[in-house]
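Student: Any chance you could fold what I've pasted below:
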Amino acid sequence: MPRLRLVLGDQLSDSIASLADYADGDLILMAEVAEETGYVPHHKKKIAFLFSAMRHFASRLEGGGKAVRYVRLDDPDNSGSLKGEVVRALKAGSYEEVVVVEPGEYRLKAEFETWSDQLGLPVRIRRDDRFICTLDRFNAWAEGRKRLTMEYFYREMRRETGLLMVGDEPEGGQWNFDKDNRKALPEDVSLPDRAFVEPDEMTRDVLTLVGDRFADHFGDLEPFGYAVTEEDARAQLDGFITQGLPCFGDYQDALKQGEAFLFHSVLALYMNAGLLDPLEVCRKVETAYRQGHAPLNAVEGFIRQILGWREYARGIYWRFMPDYLERNALEAHRKLPDFYWTADTEMACVRDVVTTTRKHAYAHHIQRLMVTGNFALLAGIDPREVNAWYLAVYADAYEWVEAPNTHGMALFADGGLMATKPYAASGSYINKMSDHCKGCSYAVSKKNGPKACPLNYLYWNFLMENEELLRGNHRLSMIYKTLDRMSDEKREAVRGDSHRFFKRIGIEQ
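Tutor: Here you go, the predicted model:
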């Protein structure tokens, strides 16, 4: 008896386990469904990227002789849900079981686990083996550890893969070159050109559909230039290695007004959707170092983002879900400001990142962590609202990778499971790493008053609001000693400025 094989929109890999034993008579099901486009108001570019990549992948499968049932969003019989489309396919044919690879979000996995009883036939949920570290391997590493420090996980992954290793020792004599990767961007540096992909007819059809159906969703739909095929994604990887990688290390933490990409690869959306294999990406980048095309600090920093952070975030997510997203260690309950959607704020750094996000469905990791993430942390925004925003607005966002980075790293909502301290920063950090402050309506040099940078007084207000929980953190001991020397008058000024600011942007509790 044949099998019905469901392939999700982020499983666009020839090697996906659900297709591994495909045989004649089997049917591959792919579907664009309203339920998946609407559980958060996804960026228009994100929807367009996934639908176009799905259609191209389905066409590739059909060209290889496989039977595909592809359901478009505008199909009048579209049920609107993955389960509904499975039911329709089962009614149209005879299959002994449904085969699917485990999804990247807990809500879907929990749903899939109920299907067998509901459908009356086996539903085989196969392991997603496109990651470098299996979940069993991560859990074995994590078991019994008091702290799940990413750095130590990363070192084990280096040893196991052999990436940037010389025998048993790390290339260059140290594991981590992060201290070399914190330079601000010089004014005269030349940024690489981005070779975006011209939309073909299939992508143009998707853009028309998305423009019609999702006009009220966040973000600019065009210009659209992301790769939607494996071949074009590989070309994007090659372009990054040639143009971006050599300077990526030095300037990976830098920010520049009006510049979305700098030297960043913008490859996460391709890896997360299955168009690029993460281990292959790491090996190609390592080869660039071995051949003398890129320095070690750039290559190590890039590989750490994939082999370290990406794999680690996935392990954290699945180890601690579903309770992980219920954590709110700092008891943050203010609502998300409207300017996260509109960019209508006088804070130049936040305005620029939201504008970038609206244009490209993309912002690099420091923009996410130290601008929009930092503001949400300092302002005490409810983690549920922040998580929903990050999941909605970025083309590379799936809950397995978005939630730990937002909930754990940016917001410290997990109470320190991932980070040893909150990544809180005043305006001085933004001033050091960017040119945002030069044209800002607020003065980064001012600590209090209506013209002061809000990040300055919000920083101290955050430390005061969370003093009971955070004072015992050894990494904040010097900061709290400084707070102890602050006069009562200064403390009241901080509280007053913060209260007035929250009231002005409509989030005061």
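Student: Going by C-alpha atoms from here, please, whenever you check contacts or count neighbours.
Tutor: Will do.
Student: Might you report the residue contacts of Thr355?
Tutor: By C-alpha atoms under 8 Å, 6 or more residues apart in numbering, the residues touching Thr355 are Ala343.
Student: another one to check against the first:
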Amino acid sequence: MVTRLVLVLGDQLSEDLSALRGADKTRDVVVMAEVRDEAAYVPHHPKKIAFLFSAMRKFAVRLRAAGWDVRYSRLDDPETGAGICAELLRRAEETGASEVLATQPGEWRLIEALKACPLPVTLLSDDRFLCSHAEFEAWADGRKALRMEYFYREMRRKTGLLMEGGDPVGGQWNFDHDNRKPAPGSVDFGGPKRFAPDEVTREVLDLVRDRFGGNFGDLDDFWFATDREQARRALAHWVEGGLPNFGDYQDAMLTGERFLWHGVISMYLNAGLLAPMEVCDVVERAWRDGKAPLNAAEGFIRQVIGWREYVRGIYFLEGPDYVTRNALGHDRDLPSMYWGGETGMQCMAEAVGQTRAEAYAHHIQRLMVTGNFALLAGVEARQVHEWYLAVYADAYEWVEAPNTIGMSQFADGGIIASKPYVSSGNYIHKMSDYCKGCAYSVTKKTGEGACPFNLLYWHFMDRHRDRFEGNPRMAQMYRTWDRMNADKRETVLAEAEDLLARLDAGGVV
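Tutor: As a prediction, this is how the structure comes out:
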């Protein structure tokens, strides 16, 4: 019998992976590898690398216990190749295998690399997701606008989650209007379940500290789950303590509170340690048992079967060039404050500082703080994309690129968002307490100490007027701008230009 290699990537740590289901453990050989090219194609946060290497090593042990022949390559093994294809060729020579079975990767970069590999590679669909590429293409076909809300309703009907017959429970599909409460005075949830590093993880931490210690991000206080059992415990911990208030405060931000009531399980879901229906079933059961309100359960389930599946569909529908799109023509370099450089903006300092410490920030910190500033300042979308891909433990291109290129930076020209997600400082003031400790005043529109968001908001609106003044969701803001007297508009634009010039010169903002 001919031996095949079965490739398992670092974000495919699921025993029901299509490549494993299609293989024969009596003759096929599983290949897993920690390779330089995957660890360094962007400067990944050290905690992200440590999480994946530790989880991979433990998954390899799990597969061996299930009877698989697993050939595992460690980064510090001198024989390990630089890339995935090099490792496949090495293992093929070692085992006599002449072909590879793999589940389709979640990045065009890797798909193209496998197709270019001298070995024949059969790519199977990644059916751990709830919506196949063909299903998404059929849904998208002929639609003028690919809005997530309508896709989400189809996914609710398909899965039966939070449904009563053909109708949504509670009489409506979406309870988002109940999920926008500003930050409360205190948080009564202690945060995500924390796990002390075991021997495997400690060994990985030493390796990562040695090889990637200079990357942006702290490696100390590593607490992530690194196997399926731990991930399931982390999920149960959050459902009991965090889910009840998750809905109300999912958009809130609070100084010193890095997690509030968020689940922080996306890294486990995206790496394959948890499955989407698994987590949604647990959340739905909590609502049905009276342990969580409907707006919390619906808000979470929408993120998983709605948004998560939708952005994956967009990524593969739009093709490999999606990450290069730059509809607004922005070309400014990413400011140093994103890499921990000095800033007087408390909101940016909080979001970036938390990212450095935890390899995590929640969706509003990403969208309306770091993303909002980059968009208003005209930072090149590709640089913003690569930053998010590097610094977050849950970031893989299929999920991160549409969130950044599309939702955050409007660089896809409106495929995902019907308008740019931009705001002045007032939104951050409403949803957080960040403005209290800031060097700038959120109430000042111009002059010494004026909030940079206030100046840059109107600068953005003015420079992109030709594109957006006809957008019905933005028309009111242009009417507000036009009602300002000419001198005030001139002052706003001049001060915004000064601020941008300071950024370009490497000054502190």
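Student: quick one: Arg202 of structure 2 from Phe222 of structure 2, how far?
Tutor: Distance from Arg202 of structure 2 to Phe222 of structure 2, counting by C-alpha to C-alpha, to the nearest Å: 9 Å.
Student: Compare the two and say which is more crowded by neighbours.
Tutor: Neighbour comparison, Arg202 of structure 2 and Phe222: the larger count goes to Phe222, with 20 against 15 (by other C-alpha atoms under 10 Å).
Student: mind listing what the more buried one touches?
Tutor: By C-alpha under 8 Å, 6+ apart, the neighbours of Phe222 of structure 2 are Lys47, Ala196, Pro197.
Student: taking the residues you listed one by one, which sit in strands?
Tutor: The subset of the contacts of Phe222 of structure 2 located in strands under the criterion DSSP state E is empty.
Student: Can I have the buried ones of the residues you listed as a ChimeraX selection?
Tutor: One line in ChimeraX is enough to select the buried members of the contacts of Phe222 of structure 2, burial here meaning 16 or more other C-alpha atoms under 10 Å:
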select :47,197
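Student: Dump the contacts of Phe222 of structure 2 to TSV, plus distance to Trp108 of structure 2.
Tutor: Listed next are the contacts of Phe222 of structure 2 as TSV, based on distance: C-alpha to C-alpha, whole Å:
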residue	distance to Trp108 of structure 2
Lys47	24
Ala196	35
Pro197	33
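Student: of the contacts of Phe222 of structure 2, closest to Gly371 of structure 2?
Tutor: Closest to Gly371 of structure 2 out of the contacts of Phe222 of structure 2 is Lys47 (21.8 Å), distances taken as C-alpha to C-alpha.
Student: what about the equivalent of Phe300 of structure 2 over in structure 1, which SS state?
Tutor: In structure 1, Phe300 of structure 2 lines up with Phe302, judged by TM-score structural alignment. The assignment at Phe302 of structure 1 comes out as helix when based on DSSP: H, G, I helix; E, B strand; the rest coil.
Student: what do you get for Pro78 of structure 2?
Tutor: coil.
Student: Please report how far the aligned partner of it in structure 1 lies from Ala288 of structure 1.
Tutor: In structure 1, the residue paired with Pro78 of structure 2 according to TM-score structural alignment is Pro76. Counting by C-alpha to C-alpha, the gap between Pro76 of structure 1 and Ala288 of structure 1 amounts to 49 Å.
Student: again with Arg3 of structure 1
Tutor: 42 Å.
Student: And for Asp414 of structure 1?
Tutor: From Asp414 of structure 1 to Ala288 of structure 1 the distance is 37 Å (C-alpha to C-alpha).
Student: do Pro383 of structure 1 as well
Tutor: The spacing between Pro383 of structure 1 and Ala288 of structure 1, counted by C-alpha to C-alpha, is 39 Å.
Student: These two: who's more crowded?
Tutor: Neighbour totals were compared for Pro383 of structure 1 and Ala288, and Pro383 leads with 32 against 19 (other C-alpha under 10 Å).
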